Structure formats: structure tokens, C-alpha cells
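Q: With the sequence up front, the predicted model follows.
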Amino acid sequence: MRPVLEVADIFHAHGEAFRRAQAGHLSLGQLKVMSAIQACRTAQLGGHVERCEDCDHQRIAYNSCRNRHCPKCQGAAAQRWLEARQAELLPLAYYHVVFTLPAQIGDIAFQNKAVVYGALFKAASETLLTIAADPKHLGARIGLTAVLHTWGSALTHHPHVHCIVPGGGLALDGQSWVSCRPRFFLPVRVLSRLFRRLFLEKLAAAHAEGQLSFFGELASLADRAAFAARLAPLRRIEWVVYAKRPFAGPEAVLAYLARYTHRVAISSSRLVALDDRGVTFRWKDYRQDGQARRKLMTLAPSEFIRRFLIHVLPTGFHRIRHYGLFANPARAANLAKARALLHAPPPSAVAANAEPKPEPHAKPSITCPCCGGRMVLMEVFERWSGPDSPPPGPGYRPVFRIDSS
């Protein structure tokens, strides 16, 4: 069922005025995201007509934009990604570690997204791999999946990386599996200190190599001395590295990943109203005692759109990455070795036991909402057009189905 209010509705109502007011200040990527979200599942992208073989119920399905920032297009993308990951889960406890950049880095990150977000990924992954390999802690080669989020609950700029890590790894000689202590993975303070050092080293190196650009109020940071002075206080504060309790099992890991891997800055389910006061949405306030308090926030439409667009990632930037044992070149071999050492069944056996295969002549998943019959494709229509088929009878009202492709 379509939500009462969607991000697309806000863009339709106020997007054109926002574009005019921000002419020359929006990137091509941000403009493309706005256009894609507005066009998603409308006649602008074309679609197809389906009809039930049994009761002749007919409905129109408009195509999805498939933009990774579109709230409507992430469900199917997440499901496809999860199905690929399910066979890779190991039968042991998984841990969740979050690495967060200090607020003082926020402006630099916003003007240099690809470089700073890349440094965040590298510093976080190197921190976990280095500390885990230290014999004083775990003494093993681990694998991890990292997911970048750039937002806080109020749509503010808050770059952080969620890392999902199995509770153990291959011994340094590769001959055995080393498990971490029950309910404890790695010391958070040690992780925090190394993460701080590695990230600041990478940021300073990027500046020295001319990879950073500064505009407006930050223009003075192009000077090496000014930049070093800006970073100096950050070496003396504690950086937030948060380790959550281990997941209840592999199934809980999948449930978590389903919520986080393809999440966008705000989902339509959090939107409450669009009226004369502005855009009202639900958010969580963690400022009091660190406990989440559910509140409502109302922003002017232009400010809501601005906050949404600051989370548009650079073109081609990967926000889900795998490291260590899970790095793509040797992932299959490493997982096979880990399964052998853990005496775990191969992925094919796990999949076979988890869910039976459908019968060869089973009905497809798309069924008629009226009678449960099979919906068949009747017509495909191109962009900016509609179906040619006439309605089946007087008073017919077409049903617009969401295409989750």
C-alpha cells in the first residue's frame, strides 16, 4: 500500500522552487536524484499491464527508477543483496561495531565526500583487521562487511560506518579457527585510539597530495599549516567507536542487514505531514542520557530537501564494502576454509535445508489480489506514455501496482 506521504510528493510540490533558489549550487548527482525520485513509478518511466487469467482483473504497473537514493526502490535491491549474502553466513556469533567521525570533520567531509568517506572505510577496516591480528587480542585474520551511513535521525550530516564481523577468524598460520571470548570481541578503547590515528594520518596524507578541495568558509584550509591546526585538537579528544552486543544468530544478522544495507536518509514511513507549516517527520533524539526519545520535527520544505540531498553519494561510490576474509578476490576460498574448520555444512546444503524448492509448475509470486489467480503480461508501454488496451468495462478504475524491480 502506498504511504500517505512520500519524499516524491515533497519534491513534486517544492522541488522546482528549490532548484531555482539553488541554481548553480546543486551537483549534477543531486539533480539526477531529485528527477529520479519524482519520476519513479509514474508514466514518465513507462510500465506494463497485467491481467488475471481467471477473473480478468487488470492492473497497471509503472517502472521503478532504481536509484539507490530512492526510498521506494531499496526493498527489492536489499532482498537481492541479502540472498547473495545468505550462503556466506558462518554458524557463529556476529558482532556489530560502529565507527563515527567527530562533528568537527563534518564540513571537510561534505566538501570532499569521496576522499573522506573512503578514508573512513579504510581507517575502520584497518583498525579491526590490525587489532584482531594482534596476538594480545585475538591473533586471527578476520572478515567484515562495512556499510556507510551519512545521516543522523534528523537528516543532519553524521558520517559513520557500521561493521558486521564474525566472532573469530583464521589463525595467522591458516591452520585453525580462533574464536573470540563469549560476548566480547575486541576492546573498544584500543579500537578508538587506532581508528583516530589512522584516519587523521589518511586525511593529512590526502591534503598533502592535493586531493582535498575547500570552498567558502573553509577556503583557508587549503594552507597546510591552517589544516594542521584544524586537526590538532582532534588528536586529543575521544572518538566514538561503539560495539553492540552480539547478534542472536545468523538469522538476526540477516534481519539487521535487511534494515541497514540499503537504507536511505529517510523512509516515507517516517513522514507525517506536508502542510503550511512545512514537512513534519518522526525522529529519535539521543541527546538526553543517550536514550532514544521519539519526537516530531517540522522543517521548511527547502530545508528538508537540502538535508535530504546532502546525503547523495558521489557517482560510483560503493557504500557497502567487504574486507579481510570477505574481500572479493579470495572470499569464496576463505569462506570454504572457514566452514571446513568450523565443521559447517556447505552453503548448498544450508540453502536446501532452509527452504524447499518450488514445484516446477508452481504459480509465480505475482498473483491476482481479487481471486489469487495468475497475472499475465498483456502490454508493455514506453516512457511518457500509457497503456493502449481499453478498460474492460464501464466504470473500470485501473489498479496501479508498485513495481519493485
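A: Sure, I can see it.

Q: From here on, just use CA atoms for contacts and neighbour counts.
A: OK.

Q: Which residue ranges of the stretch 101-250 of the chain form helices?
A: 106-111, 113-133, 188-208, 224-231, 250-260 (DSSP state H, counting those that start in this stretch).

Q: To residue 298, which of those lies closest?
A: Residue 298 lies closest, by Cα to Cα, to one member of these: helix 106-111, at 23.0 Å.

Q: circling back: between the helices of the stretch 101-250 of the chain, which one is nearest to residue 239?
A: helix 188-208 (5.9 Å).

Q: So what's the gap between the closest one and the chain middle?
A: 24 Å (Cα atoms, centre = their mean, to the nearest Å).

Q: Which positions in it come out as buried?
A: 191-196, 198-200, 202-204, 207 (16 or more other Cα atoms under 10 Å).

Q: can these go into TSV with extra columns for distance to residue 221?
A: Putting the buried residues of helix 188-208 into TSV (distance: Cα to Cα, whole Å) gives the following:
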residue	distance to residue 221
191	28
192	26
193	25
194	25
195	23
196	20
198	20
199	18
200	15
202	16
203	12
204	12
207	9
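
Q: Just give me the closest of the residues you listed to residue 241.
A: Using Cα to Cα, the buried residues of helix 188-208 come closest to residue 241 at residue 192, 5.5 Å.

Q: try this one next to it:
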Amino acid sequence: MLEVADIFRAQGPVWRRTVSLSLGQLKVMSAIEQCRSAALGGHVLRCSGCAQIEVAYNSCRNRHCPKCQASAARRWLEARQADLLPVGYYHVVFTLPAPIGAIAWYNKAVIYGLLFDIAAETLHTIAADPKHLGANIGATLVLHTWGSALTHHPHVHGIVPGGGLSPDGERWIACRPGFFLPVRVLSRLFRRRFLEALAQAHRCGKLQFFGEYAGLADPAVFDRWLAPLRACEWVVYAKRPFAGPEAVLAYLSRYTHRVAISNQRLVSSDERGVTFRWKDYRAKGRTRYKTMT
């Protein structure tokens, strides 16, 4: 089976001479290239029953390696298992508009931090409102910065139990069957609070701008740039409840330790490029699954 490591080993030396990479990125490529090869050494396993010997090469354990995330995901899930409640769970997604995603390239710590904080604050605020749920809720949030087609697409996945504790902490308040919180209300509050926090970050000099966005360093230009974002709809949605805690664990295992592209999605690699499978969420049925080079 074709692997990312194969592509890195074949094309990496030439590619590294043509682009500028950070030390961290170079280390990732090196780790993936050497993973489970003689370069990292190995260990010998011997069966106590039949005395059969098996030699296995060591893993790189880099969090970006598509071969090293399965065991890390299992360990993470085992540690989270005790946190699950015997209730239905909902899947909530908060997505940043493309213009904000564009400036996030140069302001990852600030904007991704705001994405986490404002998404959590939005969930807590709306859930605590007696008009909606009137409860103190908990949530597990997972950051994703890419889409299936490997485009930059910052969004947060939230796994939320269908209810929470009453304000006095004495009883459980369950949401309505099949309905968690109103998506339109979540979206509006998320948009308002995020733009307020982003504007405050700009006033405090925490944002950097380069290239075509260099002009946004000027407060007046930045304010005009924000204006359309105050009027457009922001994508927030909640999926129907999971079947139970086991389904939550299965879902989390596909999201918490996922790398940008797995070996299973690779189709071919030649002098024309790399072809891989991707899912078009705008399409329906079997036509959703496509290939891209």
C-alpha cells in the first residue's frame, strides 16, 4: 500500500530544496520517512509458547505520522471513557468564515485560541439560559484546521451530553428528545462574541498581517474589513444525538488524533502528482466520494 512516507522519501529531497520549511516541519518529514524502518532501530518479540521470533522496527511516535496515531487514539479514549455519562450525546460544529481563516494562517495561537474559548462560552451561555435549557453543561472540543480536500478550514467539533446540572448542582436537566440547543441562536452569539474578541485582539496589537492582508494593520481598514462578517451567516450546526456512549467513543476515535491525510486515502503517486480520495460534503450519495490530484 502506498504511504505518505513513500512519497516523502521519493519526492522530499527535491521538494525541500524548492520551498522554505520550518525546523518543526523538517522534523516531521524526517520522522515520517524513518518511521518503522531500520533507521529508528527495532525490537525482537519471542513467543513463550512456540518460540517463534518476530522482529519489528520502532515507530517515530510523531503526532503527525499517519501510522502512529492509532495507539495514541486508543490511549486517549481509554482515559476519557470514565468521563462519559449514560445519556445521549450531540455533535456540535463551529466554523470560522473563510476571510478569518485566511488571517489565521499568521495568527494561529490567537485565532485558534479564540475559536476554542468563544465556542465553549457560547455553548455555556445559551445552555444556561432558562429559555433554552437552564443547565450548566460540559463539552469536549476538538480543533480541525483542514477539510477533506486538504483546504484550510478552521473549525471546532464539540461532543456535548444532552443535558446538564441545574444551577444549584442538585439535579440533572435533560434537553428535549432529539433537540439540544437552537442553532440560529448559537450562531448569532458565536458571531458577535468572536468579532468582539477579534477586534479587541487587534486593538491590543496581538494580530500580524502580511502580503495582501498587510493593510489590515490599520484600525480603520480592519474595521471596514470586519463589517461584512457582522452581516453574513456563520456556520454552526448540531447533529442528531449519538446512539449511546459507545458511539461517542467510536466517533471521537475518528477525530481526536486524526492527521490531515491517512495512508488509506492515497491512490497513486507519479511524476504528475499525488492522487487521493476526498469527500465532497455538498454532494449526495455515492457521488460524494471523489479523487483529487
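A: Okay, I see it. Here the structure is a predicted model, which means the values were calculated and not measured.

Q: where does the TM-score land?
A: Once superposed, the chains reach a TM-score of 0.96 (TM-score structural alignment, normalised by the length of structure 2), with 293 aligned residues with a Cα RMSD of 1.5 Å.

Q: In CSV, list the helices of the stretch 101-250 of structure 1 along with distance to residue 241 of structure 1.
A: Shown next, in CSV, are the helices of the stretch 101-250 of structure 1 (distance: least, Cα to Cα, whole Å):
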stretch, distance to residue 241 of structure 1
helix 106-111, 17
helix 113-133, 9
helix 188-208, 5
helix 224-231, 19
helix 250-260, 18
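
Q: who wins for proximity to residue 62 of structure 1 among those?
A: Judging the helices of the stretch 101-250 of structure 1 by Cα to Cα, what sits closest to residue 62 of structure 1 is helix 250-260, at 24.5 Å.

Q: Which residue numbers in structure 2 does that closest one align to?
A: Mapped onto structure 2 using TM-score structural alignment, helix 250-260 of structure 1 covers residues 245-255.

Q: what ranges do the strands span in the stretch 151-300 of structure 1?
A: For the stretch 151-300 of structure 1, strands defined by DSSP state E, counting those that start in this stretch occupy the ranges 157-166, 168-171, 177-179, 241-244, 271-275, 278-285, 293-299.

Q: Residue 213 of structure 1 is nearest to which of the ones you listed?
A: strand 157-166 (18.3 Å).

Q: returning to that earlier point: nearest to residue 60 of structure 1, out of the helices of the stretch 101-250 of structure 1?
A: helix 250-260 (28.1 Å).

Q: Could you give the number of residues near the residue mapped onto residue 235 of structure 2 from structure 1?
A: In structure 1, the residue matched to residue 235 of structure 2 (TM-score structural alignment) is residue 240. Number of residues near residue 240 of structure 1 (other Cα atoms under 10 Å) recorded here: 19.

Q: And the one 4 residues further on, by the same measure?
A: A count of nearby residues for residue 244 of structure 1, using other Cα under 10 Å, gives 13.

Q: how far away is residue 17 of structure 1 from residue 188 of structure 1?
A: 47 Å (Cα to Cα, to the nearest Å).

Q: My error: substitute residue 291 of structure 1 in the last question.
A: From residue 291 of structure 1 to residue 188 of structure 1 the distance is 20 Å (Cα to Cα).

Q: what's the answer for residue 159 of structure 1, then?
A: On the measure of Cα to Cα, residue 159 of structure 1 and residue 188 of structure 1 end up 19 Å apart.

Q: And stretch 50-57 of structure 2, what's buried?
A: Per 16+ other Cα under 10 Å, stretch 50-57 of structure 2 contains these buried residues: residue 57.

Q: before we move on, what about stretch 19-33 of structure 1?
A: 30, 33.

Q: what's the answer for stretch 1-19 of structure 2, then?
A: So stretch 1-19 of structure 2, judged by 16+ other Cα under 10 Å, has buried residues 3-5, 7-8, 12.
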